[in-house]
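[1] A structural model of the following input is requested.
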Amino acid sequence: MQIVNLEQKLNLFTETWTPKIIGELNGQHVKLAKLQGEFVWHSHQNEDELFYVLKGTLIIKLKDKTVTLKPGEMYIIPKGIEHKPIAHEEVHVLLFEPAAIKHTGDVTHELTKEKLDWI
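    Model (predicted):
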């Protein structure tokens, strides 16, 4: 076990839409990501995912509403719900997701990452 400093970990990478794994517990990965621009519409049929905003404003479009998250706020996307994250400026997020989750769900896109790095 070790202390994880989120700011130090965020300083280790610059890529956007490429989550980095920083921990694992009970089959869940704890990830950090930098987001900027628009992601792809997608869903995760068997997994919920949690977005916790550390920096910036994250917009999450859902089919029936739009959620806007500011630093210190979180939102859980239930499994099977189609969503599209949008970051007009660079946003830093902490994610909690099952280890088996696919980056873009069942959608294959140029932003899809097959394997995520541990940092």
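
[2] from now on I want contacts and neighbour counts done on CA atoms only, so please keep to that.
    Noted.

[3] which residue is nearest the centroid of this structure?
    Taking Cα atoms, centre = their mean, the centroid of the chain lies closest to residue 95, which sits 4.9 Å from it.

[4] all strands for this structure, in order.
    In the chain, strands defined by DSSP state E lie at 20-25, 28-38, 49-55, 58-62, 66-69, 74-77, 83-98, listed in chain order.

[5] export these to TSV and tack on distance to residue 109?
    Shown next, in TSV, are the strands of the chain (distance: least, Cα to Cα, whole Å):
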stretch	distance to residue 109
strand 20-25	19
strand 28-38	12
strand 49-55	19
strand 58-62	18
strand 66-69	22
strand 74-77	20
strand 83-98	13
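
[6] would you do the same for the sequence below? I want to compare the two.
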Amino acid sequence: MSVVSPRQIAANLAELWSPRVIADVDDSYVKVARVEGTFGWHSHEHEDEMFLVLQGRLRIDMDSGAVELGEGELYVVPKGVRHNPSAAGECLVMLIERKSTLHTGDQVTDKTRSIADQLRPL
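    Below is the predicted model of the structure:
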């Protein structure tokens, strides 16, 4: 075990929308990502997805409306809810997801990353 800085790790990531696993807790992964622009609509049929903004602002559009998150704020997208995260400027996020959660859920896009890719060394 070692102490890590999620914000620092996310800030040093080269790729946008490419989360990296920084810890695992029971059946969940703790991930960080550097994001900007629009991710794309998708859903996770059987898993909730938690977003915590480490820096910047994140918008999550859903069929029922949208939430806007600032630094230090979090939101849990309930399982089965279609959502589309976006950030007008660079944003650093931490995610907590079950280990079974597929990155782009029910969609496969150019942003899709395998669990193996998300687990590669930092």
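
[7] re the thing from before, quick one: the residue nearest to the centre of the first structure and residue 53 of the first structure, what's the gap?
    Applying Cα to Cα, to the nearest Å, the value for residue 95 of the first structure to residue 53 of the first structure is 9 Å.

[8] got it, and residue 89 of the first structure?
    Taking Cα to Cα, one finds residue 89 of the first structure at 13 Å from residue 53 of the first structure.

[9] so for these two, which sits in the more crowded spot?
    Applying other Cα atoms under 10 Å to residue 89 of the first structure and residue 53 shows that residue 53 carries more neighbours, namely 22 against 13.

[10] correct me, but that one touches residue 70?
    Yes: with contact defined as Cα atoms under 8 Å, residue 53 of the first structure and residue 70 form a contacting pair (6.1 Å).

[11] what's the burial count for residue 81 of the first structure?
    Neighbours around residue 81 of the first structure, by other Cα under 10 Å: 14.

[12] in the second structure, what residue corresponds to it?
    Aligned by TM-score structural alignment, residue 81 of the first structure pairs with residue 81 of the second structure.

[13] ok, that match to residue 15 of the second structure distance?
    26 Å.

[14] then residue 24 of the second structure?
    Distance of residue 24 of the second structure to residue 15 of the second structure, computed by Cα to Cα: 21 Å.

[15] before we move on, back to that, tell me the contacts of the residue nearest to the centre of the first structure?
    29-33, 49-52 (Cα atoms under 8 Å, 6 or more residues apart in numbering).

[16] the second structure: which residue goes with that one?
    Match for residue 95 of the first structure (TM-score structural alignment): residue 95.

[17] ok, that match to residue 29 of the second structure distance?
    Residue 95 of the second structure sits 8 Å away from residue 29 of the second structure, going by Cα to Cα.

[18] and for residue 43 of the second structure?
    According to Cα to Cα, residue 43 of the second structure and residue 29 of the second structure sit 18 Å apart.

[19] okay, these two: which has more neighbours?
    residue 43 (24 against 20).

[20] confirm for me that that one is in contact with residue 81.
    Yes: between residue 43 of the second structure and residue 81 there is a contact at 5.6 Å, judged by Cα under 8 Å.

[21] buried residues, stretch 63-80 of the first structure. List them.
    69, 74, 77 (16 or more other Cα atoms under 10 Å).

[22] how long is it from one end to the other?
    12 Å.

[23] and what of stretch 34-44 of the second structure?
    Stretch 34-44 of the second structure has its terminal residues 21 Å apart, counting by Cα to Cα.

[24] chain center to it: distance?
    With Cα atoms, centre = their mean, to the nearest Å as the basis, stretch 34-44 of the second structure stands 8 Å off its chain's centre.
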